[in-house]
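Engineer: only the shape, not the letters, is given here:
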């Protein structure tokens, strides 16, 4: 079980010294928002009292796909995700005080002994209360989560994950996931040793994503359970091969059925049973992946609009929405990062 003792957190004593080494600290709200926006990404935030002094301290560490924040707040406040906030899996571990948020109409309250997990863009406003509110937060780039789900399901994923947000750390799954989360946090804390091991941190990023997808409840849990005992029949496998071989060509799903030698209904039923989607949905997903691969190519010279057309997406706005849902960023952000990687060399 994840330790709850001083090795992970101590509350800040009244004299203002901390039992950890803050990378950022201050006595006003604006300095906190500025620090987080510079080191983590833009956020919306608002204090919940009119106190002139807002005491806070945080150890913020970012490397690769992971961001770790160990924080202490003496005053209550509210945080919300903005459209431009980087998309990630939020793994929140309360230490003291209270934490409230929502997903849709479901109200969620964080307690000591739990992990709270969700896509930050699906969370409502988060409220931090308590005279001494302390917490650990691990943020995993959403692209790692999607890549893990895609690999496990052997199909591209465009739908929301709908992850069960509350995990009891005393449950079997909670013990496994909580121990690994605690190990990562401890390894990143106070410029810890994991920050000097990019390969190790990358492997741990993939490991935590894999454990969460395998051992918690979400939209695709039934598909994973079914996949253990079900191998797709020959006509589904042949249809997938056909789609990949002709991905850049214009064709209909009826043409795929004809090429495979089965009826359209049989093909639709096979995909629904063994891939959890329709043939058309599968084709859209692999074309979206192809668009992502081209945008991520540092040598790509084509615009986002041109790439949309190449892969059969004729409405750029809808393409952008689907792309962000699948890869955790806008198409232009992928293209910009790829261009930056090329110029850096």
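Structural biologist: Structure received. Note that this is a predicted model, so its numbers are computed, not measured.
Engineer: when you work out contacts or count neighbours from here on, use the C-alpha atoms and nothing else.
Structural biologist: OK.
Engineer: show me where the stretch 101-250 of the chain has helices.
Structural biologist: 142-153, 172-188, 198-215, 221-229, 234-245 (DSSP state H, counting those that start in this stretch).
Engineer: helices or strands up against the third one?
Structural biologist: For helix 198-215, the helices and strands in contact under the criterion 3 or more Cα pairs under 8 Å, 6 or more residues apart in numbering; DSSP states H and E are helix 142-153, helix 172-188, helix 221-229.
Engineer: out of these, nearest to residue 283?
Structural biologist: Each of the helices and strands packed on helix 198-215 has some distance to residue 283 by Cα to Cα; the shortest is helix 142-153, at 14.0 Å.
Engineer: what's the closest one in contact with?
Structural biologist: Defining contact as Cα atoms under 8 Å, 6 or more residues apart in numbering, one finds that helix 142-153 is touched by 65, 87-89, 119, 156-157, 205-206, 209-210, 213, 223-224, 227, 275, 326-328.
Engineer: okay, now the one to match up with it:
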């Protein structure tokens, strides 16, 4: 399982032809790591040793998949917490050592998966030089959105700070990654259909969240969602249904019959986000759906303008932060497949 991940698409056709897929230069390897994961430090365990790396990277939605190894025993550390990224290391060959709680560490073997939120806790790893990994780089914001959408609240740092090994052996998690990588299509620059892309992104986020919460002994089903009062849940319903209308938080609060301050406090306590952030996320989701369903001749300006967006420059920045591409790229991906 995963032995051909990022080497071939689902039809057995080669991926990433013409790309730099390996290097013996530390400068190129470090540039790949900074681009694919986040800024970090690397050093060979044998001074002066050059890498013999594998470096393959593709994105599915907002998740970056990479097939990677240094090709020589190496320590990586000082992962930048400002990146906002979660790393999932799925070991395909050899072993990699990672930190757990306190001074404990774990060696992942083939079939093992390890997750760490580098935006919430420190991280390092030591690769044995014979290793190979299929790694995932996932924005922390994506996991928060997934939790809020499916379970109605954003878990706290008791979850995000927990580093753990999961999915040992031939697990459902690895089967999901196998499906995701087989969905790639070399005929279209390796990008799957947008609907499949969104489904993969959502399913991976949910499955990772489930495994993570189980290890942290957090019951997502009976967590803050069940404790949230009616007015918070009603506000979420209204903001989701009326996202295109772009109501203000004051207007939403008035519809429910409470103050904006009470609504904000309820979201802070039970959801871990502000009502404004929730509404902004719903509006961006509605915009993306409209772009993906655009009729011939429609433009980003016409679609966004019809949804109350005026500053297209600021919109593009927020949109890229959430979806990993510009509104124009989303619209173009739609038209390319028509």
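Structural biologist: Structure received. Source: prediction; values computed, not measured.
Engineer: where does the TM-score land?
Structural biologist: The TM-score (TM-score structural alignment, normalised by the length of structure 2) is 0.63; 279 aligned residues with a Cα RMSD of 4.7 Å.
Engineer: still on that earlier bit, closest to residue 294 of structure 1 out of the helices and strands packed on helix 198-215 of structure 1?
Structural biologist: The minimum distance between residue 294 of structure 1 and those falls on helix 142-153, with 15.9 Å, by Cα to Cα.
Engineer: what range in structure 2 does the closest one sit on?
Structural biologist: On structure 2, the counterpart of helix 142-153 of structure 1 by TM-score structural alignment is residues 140-151.
Engineer: after superposition, how close is the matching stretch to structure 1?
Structural biologist: Following superposition, stretch 140-151 of structure 2 is found to deviate from structure 1 by 2.0 Å on average (mean Cα distance after the TM-score superposition for structure 1).
Engineer: before we move on, back to that, dump the helices and strands packed on helix 198-215 of structure 1 to TSV, plus mean neighbour count and distance to residue 27 of structure 1.
Structural biologist: Listed next are those as TSV, based on neighbours: other Cα atoms under 10 Å; distance: least, Cα to Cα, whole Å:
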stretch	mean neighbour count	distance to residue 27 of structure 1
helix 142-153	19	32
helix 172-188	19	25
helix 221-229	13	45
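Engineer: hmm, back to that, format the helices of the stretch 101-250 of structure 1 as TSV; extra columns: distance to residue 41 of structure 1.
Structural biologist: Written out in TSV, the entries for these read as follows (distance: least, Cα to Cα, whole Å):
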stretch	distance to residue 41 of structure 1
helix 142-153	14
helix 172-188	19
helix 198-215	19
helix 221-229	31
helix 234-245	37
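Engineer: my guess is residue 52 of structure 1 meets residue 28, correct?
Structural biologist: Yes. Counting by Cα atoms under 8 Å, residue 28 is a contact partner of residue 52 of structure 1 at 7.3 Å.
Engineer: so between those two, which is more surrounded?
Structural biologist: Each of residue 52 of structure 1 and residue 28 had its neighbours counted (other Cα atoms under 10 Å), and the higher figure belongs to residue 28 (14 against 9).
Engineer: for that one, give me its contacts.
Structural biologist: By Cα under 8 Å, 6+ apart, residue 28 of structure 1 lies in contact with 52-56.
Engineer: narrow the residues you listed to those that are buried.
Structural biologist: Among these, those classed as buried by neighbour count (16 or more other Cα atoms under 10 Å) are 54-56.
Engineer: residue 70 of structure 1 maps to what in structure 2?
Structural biologist: With TM-score structural alignment as the criterion, residue 70 of structure 1 lines up with residue 67 in structure 2.
Engineer: my guess is its match contacts residue 53. True?
Structural biologist: No. Contact criterion Cα under 8 Å: residue 67 of structure 2 and residue 53 do not qualify, at 10.0 Å.
Engineer: ok, now which ones touch residue 91 of structure 1?
Structural biologist: Here residue 91 of structure 1 is in contact with 115-118, 137-140 (Cα under 8 Å, 6+ apart).
Engineer: can we see that at 6 Å?
Structural biologist: With contacts defined as Cα atoms under 6 Å, 6 or more residues apart in numbering, the neighbours of residue 91 of structure 1 are 116-117, 137-138.
Engineer: and which of these is nearest residue 288 of structure 1?
Structural biologist: Within the contacts of residue 91 of structure 1, proximity to residue 288 of structure 1 (Cα to Cα) peaks at residue 117, which comes in at 26.4 Å.
Engineer: map the closest one onto structure 2.
Structural biologist: Across the alignment, which pairs residues by TM-score structural alignment, residue 117 of structure 1 is matched by residue 115 of structure 2.
Engineer: what about the residue lying closest to its match once chain neighbours are set aside, which helix or strand?
Structural biologist: Using Cα to Cα, 6 or more residues apart in numbering and skipping the chain neighbours, the partner closest in space to residue 115 of structure 2 is residue 88 (4.4 Å). With secondary structure defined by DSSP states H and E, residue 88 of structure 2 is part of strand 85-93.
Engineer: where in structure 1 does that strand fall?
Structural biologist: Strand 85-93 of structure 2 covers residues 88-96 of structure 1 once aligned (TM-score structural alignment).
Engineer: mean shift between the matching stretch and structure 2?
Structural biologist: Average distance between stretch 88-96 of structure 1 and its aligned residues in structure 2, after superposition and using mean Cα distance after the TM-score superposition for structure 1, equals 2.3 Å.
Engineer: which position in structure 2 aligns with residue 207 of structure 1?
Structural biologist: Aligning on TM-score structural alignment places residue 207 of structure 1 opposite residue 203 in structure 2.
Engineer: and that match, how far is that from residue 252 of structure 2?
Structural biologist: Taken as Cα to Cα, to the nearest Å, the spacing of residue 203 of structure 2 relative to residue 252 of structure 2 amounts to 31 Å.
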